[in-house]
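A.B. asks: Show me how the following folds:
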Amino acid sequence: MEIGASLVQSAYRAAQPAVAPEPGSGAGADILGRVLNDFASTLAEGEAVSKEAMLGRSDPHALVMALTQTELAVETAATLRDRVVEAYQEILRMPV
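C.D. replies: Coordinates of the predicted model:
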């Protein structure tokens, strides 16, 4: 059985761990953009279900689920904001 160089090379590349993206490559911005889009869509979905519930066209269970998801999204955003502010304040306290 002969092993070709290309087969060995492809197996070697597959065995290598994934390389982290370089700073400034935009990967962080892509993730942040997806998170913000998910947050906005969760809020919009909760608002739409709430409107439908006010008109009597929505299931109460769907309303509770949408409100719970919206509440969780807002709490997560507030926690994230608090941690970013805390990290910024910690950086400001560092001696230069």
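A.B. asks: When you work out contacts or count neighbours from here on, use the C-alpha atoms and nothing else.
C.D. replies: Will do.
A.B. asks: So which elements touch the helix ranked longest in the chain?
C.D. replies: The longest helix of the chain (DSSP state H) is helix 60-93. Counting contacts by 3 or more Cα pairs under 8 Å, 6 or more residues apart in numbering; DSSP states H and E, helix 60-93 is packed against helix 27-54.
A.B. asks: Another for comparison:
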Amino acid sequence: MDVRNTLAAQAYGQARPALRPEATAQPSAGEAFTQAVEGFAETLQTGEAQARAAMTTGADPHSLVTALAQTELAVETAVTIRDRVVEAYQEILRMPV
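C.D. replies: Below is the predicted model:
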């Protein structure tokens, strides 16, 4: 048996699972929304805890900046989603009945 054939067979065997991914259960819309809200709340709590620690104990300023940046991104994302929902609602209201 040729070495190239052996290596090719091994590479094919390793890539085979990628060709046939296992079916994973997709969360429902409600579960996905719940997870998003919980993640948002957790991000806000982390930012607040880092800010509190920086003010009281002089914690690492780098971790404070990182937590605040993550919090800012989470709030901007929530505002964008809210704006899109309001826009969709207004579009529905404009539809003729």
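A.B. asks: what's the mean deviation for the longest helix of structure 1 versus structure 2?
C.D. replies: With mean Cα distance after the TM-score superposition for structure 1, helix 60-93 of structure 1 departs from structure 2 by a mean of 0.3 Å once superposed.
A.B. asks: what angle sits between that helix and helix 27-54?
C.D. replies: For helix 60-93 of structure 1 against helix 27-54, the angle by axes from the mean of the first three to the mean of the last three Cα atoms, to 10 degrees is 150 degrees.
A.B. asks: Show me the residue at the heart of structure 2, geometrically.
C.D. replies: A36 (7.8 Å; Cα atoms, centre = their mean).
A.B. asks: quick one: it from T46 of structure 2, how far?
C.D. replies: 15 Å (Cα to Cα, to the nearest Å).
A.B. asks: Same question for M95 of structure 2.
C.D. replies: Using Cα to Cα, one gets 42 Å for the distance from M95 of structure 2 to T46 of structure 2.
A.B. asks: Of the two, give the one with the bigger neighbour count.
C.D. replies: T46 (17 against 7; other Cα atoms under 10 Å).
A.B. asks: Quick check: closest non-adjacent residue to that one.
C.D. replies: Leaving aside its chain neighbours, T46 of structure 2 sits nearest to A67 (6.7 Å; criterion: Cα to Cα, 6 or more residues apart in numbering).
A.B. asks: Is there a neighbour count for the one you found? I'd like the number.
C.D. replies: There are 21 residues near A67 of structure 2, going by other Cα under 10 Å.
A.B. asks: Now do the same for it: its match in structure 1.
C.D. replies: With TM-score structural alignment as the criterion, the equivalent of A67 of structure 2 in structure 1 is A66.
A.B. asks: what do we get in structure 2 for A5 of structure 1?
C.D. replies: For A5 of structure 1, no residue is aligned by TM-score structural alignment.
A.B. asks: quick one: A5 of structure 1 and Y12 of structure 1, what's the gap?
C.D. replies: 10 Å.
A.B. asks: Also E52 of structure 1?
C.D. replies: 55 Å.
A.B. asks: Thanks again, I'm all set now.
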